[in-house]
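>>> just need the structure, nothing else, for what follows:
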Amino acid sequence: MAELLDEEELTAAVRSALAADDALPSGGNMGWEKLAAIGVPGLTVPGRLGGLEQSAVQLAAVYLEMGRARSSAAILPTMIAIDILLATNTGRGDDLLREIAKGNVRFASPADPRVRSLSAACEGSDLLLDGTASNMTFTTGATHALLVADFEGADAWFSVALPLAVRAAEQPLWDQSRSMGAFRFDRTRIAADQHLLLAERRETLDDLIVSHFDLGIAGDSVGGARQIFELTLEYVQLRHQFGRAIGSFQAIKHRLADHYTMIEAADALYGHACVARAEGASDALEAASAAKLFCCETYRKVATDAIQLHGGIGFTWEHEAHRFLKRALLNEQLGEPPDARLARLGHEALGNGTTPAPESEMAREGLSS
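Have a look, this model is predicted:
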């Protein structure tokens, strides 16, 4: 195991790299290149393959900064891909891991891995894909995709290099700092050296993917909530009314105190979940799910109030407050819907088993603007 990086130094380096990211999908490539220059894509790749060989705790600091900057770089799905390639432990993905560490490969991944709509079949050594992979995240600039498909009567996970002929049908979003879309395959042939069968049973990777995705969104939410809170705190000290800074009014002080308490609690829950995952704790999946639920709720509440606390300027298009709120709203709906997640966690805590998850909000209504 390589020596672990200092978290404060890593945080400072990532924050500096993301400082100029314009938080739009078109700017995601810029953010990616700067993160690649400091080795972030290879953060958890083994040293023998050109990576930095760090733990989930170091990666947690990156997700916080991604949220602060509202970055559109495809770090989360690429890190999930690294986890899967290492978990399969066959050596077949070593070349792909080397390219990820160099920053040459970016992944798109499904927002909810429980949803499947693809079928796959082998023809010789090639793979034939048919169907539509919908609700794929970080599609802008993706070179590869993580896909789940019906394969020989069972669900299977694949890593696929996206052919030039396959372009994402972009889904318009209210949050312009992210990109989502669908990849359509019509018995599309994927050459043998352009795909990897990662697992023949989807269940073997579902928990790994879901927990990592939840943690990534939770960290993004904590980082975003803290950033918009700090901007709001600065504003209420500068804005004066009735001869006083509005931050001195009791109603505003109490609301900001509530925000600070929520953010600190969310940060603690997120940190606990990251440590649980790094140590392989038995409750790591539940910890990640709970963190995602509470951190996203915190982000939404803080971002919603931030618009009001900024007064009239907070409601304008030119101010950035609405961008944080839009990202918070999207974060909350990515993956398992909040109501279904809360019901499931409640039943599990009471020992009543799990409840069937309702249809995803994204699948039912979409996340369009």
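>>> all contacts plus neighbour counts: C-alpha atoms, from now on.
Fine.
>>> spatially nearest residue to residue 94 (excluding sequence neighbours)?
Of all residues not flanking residue 94 in the chain, residue 49 sits nearest, at 7.0 Å (CA to CA, 6 or more residues apart in numbering).
>>> how far away is that neighbour from residue 20?
In this view, residue 49 and residue 20 are 30 Å apart by CA to CA, to the nearest Å.
>>> same question for residue 320.
Distance of residue 320 to residue 20, given as CA to CA: 15 Å.
>>> residue 313 is in contact with residue 319, isn't it?
Yes. Applying CA atoms under 8 Å, one finds residue 313 in contact with residue 319, separated by 6.6 Å.
>>> report the set of residues contacting both of the two.
Counting by CA atoms under 8 Å, 6 or more residues apart in numbering, residue 313 and residue 319 have no shared contacts at all.
>>> and for residue 363, the neighbour number?
12 (other CA atoms under 10 Å).
>>> for it, give me its contacts.
With contact set as CA under 8 Å, 6+ apart, residue 363 has these partners: residue 135.
>>> ditto for residue 292
Contacts of residue 292 by CA under 8 Å, 6+ apart are 214-215, 217-218, 270.
>>> switch these over to a markdown table; also include distance to residue 59.
Below are those laid out as a markdown table (distance: CA to CA, whole Å):
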| residue | distance to residue 59 |
| --- | --- |
| 214 | 13 |
| 215 | 10 |
| 217 | 12 |
| 218 | 12 |
| 270 | 12 |
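>>> what residues sit buried inside the biggest helix by length in the chain?
As assigned by DSSP state H, the longest helix anywhere in the chain is helix 203-238. For helix 203-238, a neighbour-count test (16 or more other CA atoms under 10 Å) marks 204-206, 208-229, 232-233, 235-236 as buried.
>>> sequence B follows; please return its structure for comparison with A:
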Amino acid sequence: MDETIDLGALRDSIRDVLNAECPRELIVKHAQHNDGMDRELWSKAVELGWTMLTIPEDHGGLGLGIEALAVLHEELGRAAAPLPFLSSLLAAKAISDSADAAICEAWLPRLAAGAVASLSLPMPLGSTKLSVNCVGDSLVLTGAVLNLLDGADAEILVLLAKDEHGELVRVVLDVTADGIQPARTTLWDRGRSLANLGLDGLHIPAERAWPATGAQETALANHAAIALAADSVGGQAAVLDMTIDYLKTRQQFGRPIGSFQALKHRVADHRTRFEGDIWLLRSAVSAVAGDMDHRATEASAAKALATANYVGLGRDAIQLHGGIGFTAEYPIHVFVKRALLNEQLLGNQAAHLTRAVSRIVEGAA
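Predicted coordinates for the structure are as follows:
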């Protein structure tokens, strides 16, 4: 547990801001007219220091840990906020974990100050179609990078490549300075986007690269899994609140439909799964914060179950809302689309369940 900040106060402050600056009317409007991030809302988040939370103090951040990050992502999920925190904070972690003082000094202050970043997705671990070769004092990048989360909105890219010896390398690119532009792919979750980038002999300075160890990539995968689990827990909380409020107010046969036993049972089942997701998330956060041996198991289990339960709740919530649940003007569809994307991002349910049980299987072998 972070001793430098009251996590309850952090949660309340983030929630208060998002309630005021990111109401459900805004996310519905955004989904109808935009792709990717809300830049005005991002500027507000930067002003409040949210981009600084987990960046080391030596580089302009607050140096907080995974506990604070989980709180942030949970509240962002509760609001379905169209903000690129997952991609930017993953990129910041990759740079911070490089243990290269010059790289950290060059890039982390920019991220703390609000530069948007994207990262080659770390699942499956070690997969890349990008090659990097040394030519004199430069590195030459050739190949394709697919499915960069928020890549079309990013100013900084942290990519995974393989060198001539087959070793994994992380490289950092400046989108404007390097003259590149990832091509946007629109998603059903209009608050996020993916991007593809093709590189054909791009030269960059050699000091922009560092070896990507297996431990670093695993830590990124854990970080990503917890962020998505937290986003899904927050989203479930919002969907449950909306659904219960609707069941209390919608009248049929002279009484609220929430008084009907069949509907009560459906909501109770979702609530039970939601409470389990909360406790599994908290356990995963503690395991990662404590650097415990089972941290990958806990993180992937939390991601797999929270995202799956979010999808199940979202789909049923549309039905429980009756005809209004199917309309584009009502916000429930924004959360359902976020749930569906969370389930697939950074490794689907099957990939994370396999990762979660691998340690158990290896121990039994």
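>>> need the TM-score from the superposition.
Scored against TM-score structural alignment, normalised by the length of the second structure, the superposed chains reach a TM-score of 0.89; 350 aligned residues with a CA RMSD of 2.2 Å.
>>> between residue 49 and residue 20 of the first structure, who's got more neighbours?
residue 49 (18 against 14).
>>> what residue of the second structure matches up with the more buried one?
Structural correspondence for residue 49 of the first structure with respect to the second structure (TM-score structural alignment): residue 59.
>>> secondary structure element for residue 62 of the first structure, which one?
helix 56-69 (DSSP states H and E).
>>> what's the match for residue 219 of the first structure in the second structure?
So residue 219 of the first structure corresponds to residue 230, using TM-score structural alignment.
>>> report the contact partners of the residue nearest to that match when sequence neighbours are not counted.
Excluding the flanking residues, the one nearest residue 230 of the second structure by CA to CA, 6+ apart is residue 74, at 4.5 Å. Contact analysis of residue 74 of the second structure by CA under 8 Å, 6+ apart lists 227, 230-235.
>>> can you show me which of the residues you listed carry over to the first structure?
Shared with the first structure under both residues aligned by TM-score structural alignment, their matches' CA atoms under 8 Å, the contacts from the contacts of residue 74 of the second structure are 230-235.
>>> would you convert those into JSON lines that also reports distance to residue 354 of the second structure?
Output for those, formatted as JSON lines (distance: CA to CA, whole Å):
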{"residue": "230", "distance to residue 354 of the second structure": "20"}
{"residue": "231", "distance to residue 354 of the second structure": "21"}
{"residue": "232", "distance to residue 354 of the second structure": "20"}
{"residue": "233", "distance to residue 354 of the second structure": "21"}
{"residue": "234", "distance to residue 354 of the second structure": "25"}
{"residue": "235", "distance to residue 354 of the second structure": "25"}
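>>> what separation do you get for the residue nearest to the spatial centre of the second structure and residue 325 of the second structure?
The centroid of the second structure falls nearest to residue 86 when counting by CA atoms, centre = their mean (3.5 Å). Noted for residue 86 of the second structure: a distance of 28 Å to residue 325 of the second structure, by CA to CA.
>>> again, but for residue 17 of the second structure
In terms of CA to CA, residue 17 of the second structure sits 26 Å off from residue 325 of the second structure.
>>> who has more neighbours out of those two?
Taking other CA under 10 Å, residue 17 of the second structure and residue 325 do not tie; residue 325 has more neighbours (19 against 14).
>>> which one in the first structure is aligned with residue 331 of the second structure?
So, by TM-score structural alignment, residue 331 of the second structure is matched to residue 320.
>>> now that match. Nearest residue, chain neighbours left out?
residue 314 (7.8 Å).
>>> quick one: the helices in the first structure?
Along the first structure, the stretches classed as helices by DSSP H are 7-18, 28-37, 56-69, 75-88, 94-102, 203-238, 250-278, 284-309, 321-333, 338-349, 361-365.
>>> mean deviation of the third one from the second structure?
Read that as helix 56-69 of the first structure. By mean CA distance after the TM-score superposition for the first structure, the fitted helix 56-69 of the first structure averages 0.8 Å away from its aligned residues in the second structure.
>>> just the fifth one next, same as before
Once superposed with the second structure, the aligned residues differ from helix 94-102 of the first structure by a mean of 1.8 Å; criterion: mean CA distance after the TM-score superposition for the first structure.
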